[in-house]
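Colleague: after the sequence you'll find the predicted model.
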Amino acid sequence: MNPAAEPRLAEPTSRLLNLDAIDEVDAEETKMTAAFDVLATQLEGKPEAEAQDMLQKASSESMENHSEMVGGFIFGMLTDGSRAEQASWFRYMNYVVRDGYAHAISVLRYIVGLSRFSRMSVPCRKQLLWLLDQMIALSVPGMEGVVMTLLRQLRGGDVSAENIGLISGTLDLLMRHRDWLFSYSRLIATSFYVYIRLLLEHSKFKTLLDREVAFCSCLIREKFLECSEIGRDLVRALQDVARIPEFEQIWRTLLVEPRKLSPHCKGIVELLKRPTHRHFLQSRLTLEMEQRLLFIVERLSWERHRRNLLWFVERYLSATESDALFADVVRYIIGVYHPSNEVLASNIVPRYVVIGGLLRFIKTNVAAANVKLAIFYDYLFYDPAVDSIMNIEPAILLMYRSVDKYAYITGTLLEFLLFCVDEYYPPLQEVIRRHVQGALADILQKGVINSLVPIVECPAIDTHVRDLARVTLRALLTANPPTAATPLAGATPDLFPQAVESFSQKLSAEDGELGMDSEGDLVTNGVTADAQIDSTQHEVDVLLTDDDMEDAEANAAVHSGSAAASDDEENAEEALPEGESLWLFGGSITEYRTGCRTKDMAKATKALRDMLVVYATM
């Protein structure tokens, strides 16, 4: 065929989003565009009084007219011209509103909630923030829901100019309307949780970081009761920022004199015993991220999920700044997505497999430690009366199903859990021990697994870890020995496949298949294995557009980032990056003992450094 004769895709005509030729313009945007164009034509050159009379008369004819006009004016404010023109469209919208801005709120929630929001042009984002500012100033009912949705669009692990601008602009909005913000307890807590997690990524943006710290420290001091509604993940969030001076003092106050923060605050134990509301765990994933992750855990089989998980990691978790987001994604999988009985009975990939798959891409000991804490966090103060068994199921299944083929995963996780029992909060060591034992007892009683013996007695587990587990879990091991009815704890094949598919660089124009690289290395919790890349083509589970896939250079950077660390990277890691967590990389204790036994003092010294990382405030 003559290439010149091939049909060309029409350029997208969106004024709101930066679309590619293959993208479709949103149907609602098309309607709003048409409505705005009609209004702009009708109003051109009209005096103010005449324009007001015409608009009010037209909007009174029917609610359909009213809705179209409101949507058209909002679209004009986002996409058309200067600030003076924005003000004109806003004034015109106020002339026609007859429902207390209910339809305007509906339109704004739709726009802010677009799954393709990240592709909104920068000028439109700025004009959106201006419009929200105007609506909040008018105390329009329902604006708290719009801002709550906007907080979901602040991307973690993304330090692009566009995203930083949106994060900064939203922060300005919240700080400017502080009194309004303080009227909505759920919005206070959500704003705090989103920004205290985001600020971990902004060390290179000092001005923004200082404002985020000031904002969050103000909220926690002045609205502690509202922030405490977050639950136990409030403590996890505060731990990660405890070395920032403003939060160090708050952390000390919470531990020593909690009533200074609020007369109703009984201390850190009260927070730790309160399960985190799913809303807050959900708030850390953008709407697009959530949609893509749910596609994996709700629709894909064991055999088909790996390619999409690889794509998900490359898309959202590949940047250096994504370390904190790994833990938040794990918390979402554990605390927000609870599969239905229908899904549990199907061949859909289990949650623990997805979590295990994510572990492969963690690049630092600090991130690995924080992810393991995220996995076990609900064990430490588990109460069957208020906690869900679904929150502790993934961790035990990941250990249980890894015994056969991936015992180092079982050993690392078991060691970390036992370490948390003794060291998470020493004054409550026995309390935490009882809660962990209670969590495991509930697991056994409800039949998630039938016995802990296959985990504890796994021959590949370090002797010290096994001995410690036998002491800590003695009653459970004795009461639930393995029987003939106990299924083998072997992993389902390919939990951590030796043949790993790499990220594609381009889509095949013919059938949408993903291209493959030839070979690469795989790191799983510090264990390096050469992996021959599977060059076989498989059915694509999601049609990934060119926009979804990064260029070759970006893919190469991602691939090398998840591969075996270079000598330079290992040396850099020894410096213990800022923000290190109290919670050790699970293998550090074992690595230290092994290094001492084999006289590998460099390895032992590095492991010892990792083990000695503690908060100065603890």
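Modeller: Thanks, I have it.
Colleague: can we go C-alpha only for contacts and neighbour counts from here?
Modeller: Will do.
Colleague: quick one: end-to-end distance for stretch 266-274.
Modeller: 12 Å (Cα to Cα, to the nearest Å).
Colleague: take the one below as the second:
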Amino acid sequence: MSTSKLLRICSLDAENPIDSSLREAFSSLHDRLKPPFPLTIPSPSEYSQLNLALAYGILTEPHLAKTHLTHLHAIVIDGYNNFTTILINLSNESYPKLLQIPKSQLLWMSSKLVQVAAVKVETLIISLLRQIKVGDFSEPNLWLCSELITILANNWDWLLEEPLIMKSSLFVFLRLLADHYRLVGRPELDKLKRMEIEFCIRVLREHFDICLHIGRDLIRLLQDLVFVPEFKDVWMDFLSDPGKFGVPVFMDISQLYRTRTPSHYFSLTITPEMETQLRFLLNHVKWGSQKRYQAWFAKKHFCTPGSETVIVDIVRFICCAHHPPNEIIQSNVISRWAIIGWLLKCCKKNYFLANVKLALLFDWLFFDDKVDNIMNIEPAMLLMVNSINQYIDITHTLLEFLFLLVDNYDLQRRELIFKGVSNSFSLLVRKGVVHSLESLTSCNQLSPVFREKLASMISSSDLATMKGSSEMCQRQVKIAPTTKCNVDSGKVSLANFELNDAGLQ
């Protein structure tokens, strides 16, 4: 196997089709890539091959990249669609294997395509945003953050024409900033953190009308940043002076609470590789076989310091972006709730554990069946019910946390949150996700206080009259010994949840 100038290839790796097509086109057209360039108009097939050759030249020959770019500008007849598609495919399928020179050239070329507003360049930027790994503080990952935030900040006028990129970038960098700001002892990070803060604050302050479309997860991300002075001011305006955002329709933070975040946002903070592996786990791995796949996944993604922070993003992805069809639900494939139970076990620090539980229960707080999807709240319900017999500590800690949220998440809007949780329980019974809530209300192992609070919610939503009357979904529910989660069942305090710093009071 020949040595690739593009990708890091091991001896056992199969031939990479993208690498092969780019290399072959470059080899066959090498003599035509030097000036003077021919003035003839290429045929469609020749044009396609020429784009491949130029892409390879730009990525592997930085000393000639400007010449190749000039050539590309001279021949382009499709708004750069062909060329941009090549880079998108390369980013989606092979970015982790790219050598450093091609990576640097890919980012350089992306900035040039933004400057000419190339067709599909917004898709390329989103693809590159997805290559940033949450919880990864390595130099290559931080370099990618820096390159992308620079491209966005330097092309503000283009960004204004691309609201999807603006919203997606804000979502990603708010999430990253929560991790980066807590990272101390790394002076080289100061510039990156400052750029992230300035970018996010500018988007929020100048274009909040666009930000509103992100929905309630914007609140979840921002609450992790209230210890940053610039964002503390944003919070104060959210709560006391919404008019400062210059959006007449935005009059109260509850409007964001009631807006469900579109599912595509939850793919932004996990890499394409991680998404592929998660979907395999949730679509193909059978009960009883999951332990070795979980161990492999944890070894690959949770083994470095700080990496467990990505569990929050995985849980949001599973709840809100991966909704299995009925044939999967009714099969012997491991259930979403069981995977989430295992992920809870992977959290070693109380702060991360609290954030994961918030990610799991977040949609419960504001649930409205007119706008929300029952699949977003299903995993938490099934995890609580199916843990009663063998893993009561899980049921206990989730109910405790849920009631803590109802009572403390936002004191001024407690009624709205109580209604959201009550609506969640009501719909889950009405749609047959669970037969009834009797398994919880009659469980002597649970605290009498919890059972009393649960009964209050049932009463408020008239669930008592629904017991046993719902049309049941045919769900195959099993508990495998390998899914045991020894989650700390100690009392969740406001300090653990950091409501004193990150809540809305």
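Modeller: That came through fine. Predicted, not measured: the structure shown is a model, and the values here were computed from it.
Colleague: give me the TM-score for this pair.
Modeller: Once superposed, chain against chain, the TM-score is 0.92 (TM-score structural alignment, normalised by the length of structure 2); 495 aligned residues with a Cα RMSD of 2.4 Å.
Colleague: mind listing the strands in structure 2 by residue range?
Modeller: With strands called from DSSP state E, structure 2 shows none.
Colleague: ok, and the closest non-adjacent residue to the residue in structure 2 that N308 of structure 1 lines up against?
Modeller: Taking TM-score structural alignment, N308 of structure 1 has Y293 as its aligned residue in structure 2. Nearest in space to Y293 of structure 2, with sequence neighbours left out and distances taken as Cα to Cα, 6 or more residues apart in numbering, is L281 at 7.3 Å.
Colleague: and what of N500 of structure 2?
Modeller: L494 (6.8 Å).
Colleague: ok, the residue nearest to Y293 of structure 2 to D407 of structure 2 distance?
Modeller: Look at L281 of structure 2 and D407 of structure 2: by Cα to Cα, they are 36 Å apart.
Colleague: more crowded one of these two?
Modeller: Neighbour totals were compared for L281 of structure 2 and D407, and L281 leads with 20 against 15 (other Cα atoms under 10 Å).
Colleague: can you find the partner of that one in structure 1?
Modeller: Counting by TM-score structural alignment, L281 of structure 2 lines up with I296 in structure 1.
Colleague: okay, now the match of N308 of structure 1: neighbour count?
Modeller: Y293 of structure 2 - counted by other Cα under 10 Å - has 14 other residues nearby.
Colleague: quick check: closest non-adjacent residue to whatever residue of structure 1 lines up with W342 of structure 2.
Modeller: For W342 of structure 2, the aligned residue in structure 1 is G357 (criterion: TM-score structural alignment). Nearest residue to G357 of structure 1 in three dimensions, chain neighbours excluded: F496, at 6.6 Å (Cα to Cα, 6+ apart).
Colleague: with K467 of structure 2 instead?
Modeller: In space, and not counting its chain neighbours, K467 of structure 2 is closest to S436: 5.3 Å by Cα to Cα, 6+ apart.
Colleague: show me what contacts that neighbour?
Modeller: For S436 of structure 2, the contact set (Cα atoms under 8 Å, 6 or more residues apart in numbering) comprises 429, 466-468.
Colleague: for C346 of structure 2, see how far away the residue nearest to Y293 of structure 2 is.
Modeller: 16 Å.
Colleague: do E498 of structure 2 as well
Modeller: From E498 of structure 2 to C346 of structure 2 the distance is 20 Å (Cα to Cα).
Colleague: same thing with Y409 of structure 2?
Modeller: Distance of Y409 of structure 2 to C346 of structure 2, given as Cα to Cα: 25 Å.
Colleague: likewise K299 of structure 2?
Modeller: With distances taken as Cα to Cα, K299 of structure 2 is found 11 Å from C346 of structure 2.
Colleague: the more surrounded of the two?
Modeller: When neighbours are counted by other Cα under 10 Å, K299 of structure 2 and C346 differ, and C346 comes out ahead with 18 against 11.
Colleague: now do the match of N308 of structure 1 against K349 of structure 2, distance only.
Modeller: From Y293 of structure 2 over to K349 of structure 2 the distance is 23 Å, taken as Cα to Cα.
Colleague: ok, the residue lying closest to P481 of structure 2 once chain neighbours are set aside - contacts?
Modeller: Excluding its sequence neighbours, the residue lying closest to P481 of structure 2 (Cα to Cα, 6+ apart) is G288, at 7.9 Å. For G288 of structure 2, the contacting residues are 480-482, by Cα under 8 Å, 6+ apart.
Colleague: in helices, which of those appear?
Modeller: Among those, none falls in helices (DSSP state H).
Colleague: which of those residues line up with contacts in structure 1?
Modeller: Using both residues aligned by TM-score structural alignment, their matches' Cα atoms under 8 Å, structure 1 keeps none of the contacts from these.
Colleague: which of the residues you listed lies closest to W108 of structure 2?
Modeller: T482 (46.9 Å; Cα to Cα).
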